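S.K.: Turn this into a model:
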Amino acid sequence: MQTRSQTKYENTIAKYEVNIDFDEASAAWKKNKKSIGNGQYKYICIAKSATKEKLCRREAMKGCDVCKIHAKQQSYF
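M.R.: Next up, the predicted model:
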């Protein structure tokens, strides 16, 4: 004899297959952040350096995606 909770479990059928690559998701999440230790992160500037075409990597201002230097320039992409 089945209990009420057992029949509820049988009636729920998985509709979607979930396939998440957590390593890839973690790398994508960390892409615009810099580790400051103890499991904490800070956002980094998303502007590209004019000379080397690399990301700036300075700490971004609060509420903004860029650092102080690139915020003044207004052309950070």
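S.K.: Every contact and neighbour count from this point should use C-alpha atoms.
M.R.: Noted.
S.K.: Next, count neighbours for Lys8.
M.R.: 9 (other C-alpha atoms under 10 Å).
S.K.: again with His70
M.R.: 20.
S.K.: Let's see this one next, to set against the first:
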Amino acid sequence: MTSSVSIRFQSLEAFEKNNDAVMKIIREIGGTDKFVATKSFPPAYSHWALSQEAIDKLKALDGVVVQVSAEDDEDLPV
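M.R.: So this is what the prediction gives:
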């Protein structure tokens, strides 16, 4: 099972410190660099299919807030 995930930062400092790590996790473990990002600063990200491994790594980053919504694989966009 994969999960739909919203990722945001608690502060500008958290964004500056962790954004590169968040991008690396999304790209390497998430398998794509295609995801939704808000135009706000710091931005919030939304990814529709992250593994539990990726979610755990994101949650381990200080100042990164991760909201998870479980999805069935059949309901995900292709």
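S.K.: TM-score of the superposition?
M.R.: Once the chains are overlaid, their TM-score stands at 0.21 when taken by TM-score structural alignment, normalised by the length of structure 1; 35 aligned residues with a C-alpha RMSD of 4.4 Å.
S.K.: Helix or strand for Gln6 of structure 1, just tell me which one.
M.R.: Taking DSSP states H and E as the definition, Gln6 of structure 1 sits inside helix 4-11.
S.K.: any idea which helix or strand comes after that helix?
M.R.: Using DSSP H and E, the next helix or strand after helix 4-11 of structure 1 towards the C-terminus is helix 22-30.
S.K.: Can you name every helix or strand that that following helix contacts?
M.R.: For helix 22-30 of structure 1, there is no helix or strand it packs on, judged by 3 or more C-alpha pairs under 8 Å, 6 or more residues apart in numbering; DSSP states H and E.
S.K.: next SSE after it?
M.R.: Defined by DSSP H and E, the subsequent element after helix 22-30 of structure 1 is strand 33-37.
S.K.: Now do the buried residues in that next one.
M.R.: For strand 33-37 of structure 1, burial by neighbour count (16 or more other C-alpha atoms under 10 Å) applies to Lys33.
S.K.: For the helix or strand just after it, name the packing helices and strands.
M.R.: Using DSSP H and E, the helix or strand that follows strand 33-37 of structure 1 in sequence is strand 40-43. Judged by 3+ C-alpha pairs under 8 Å, 6+ apart, the packing partners of strand 40-43 of structure 1 are strand 33-37.
S.K.: packing partners for the strand it packs on?
M.R.: Identification of packing neighbours for strand 33-37 of structure 1 by 3+ C-alpha pairs under 8 Å, 6+ apart yields strand 40-43.
S.K.: Which SSE is immediately downstream of the strand it packs on?
M.R.: helix 68-73.
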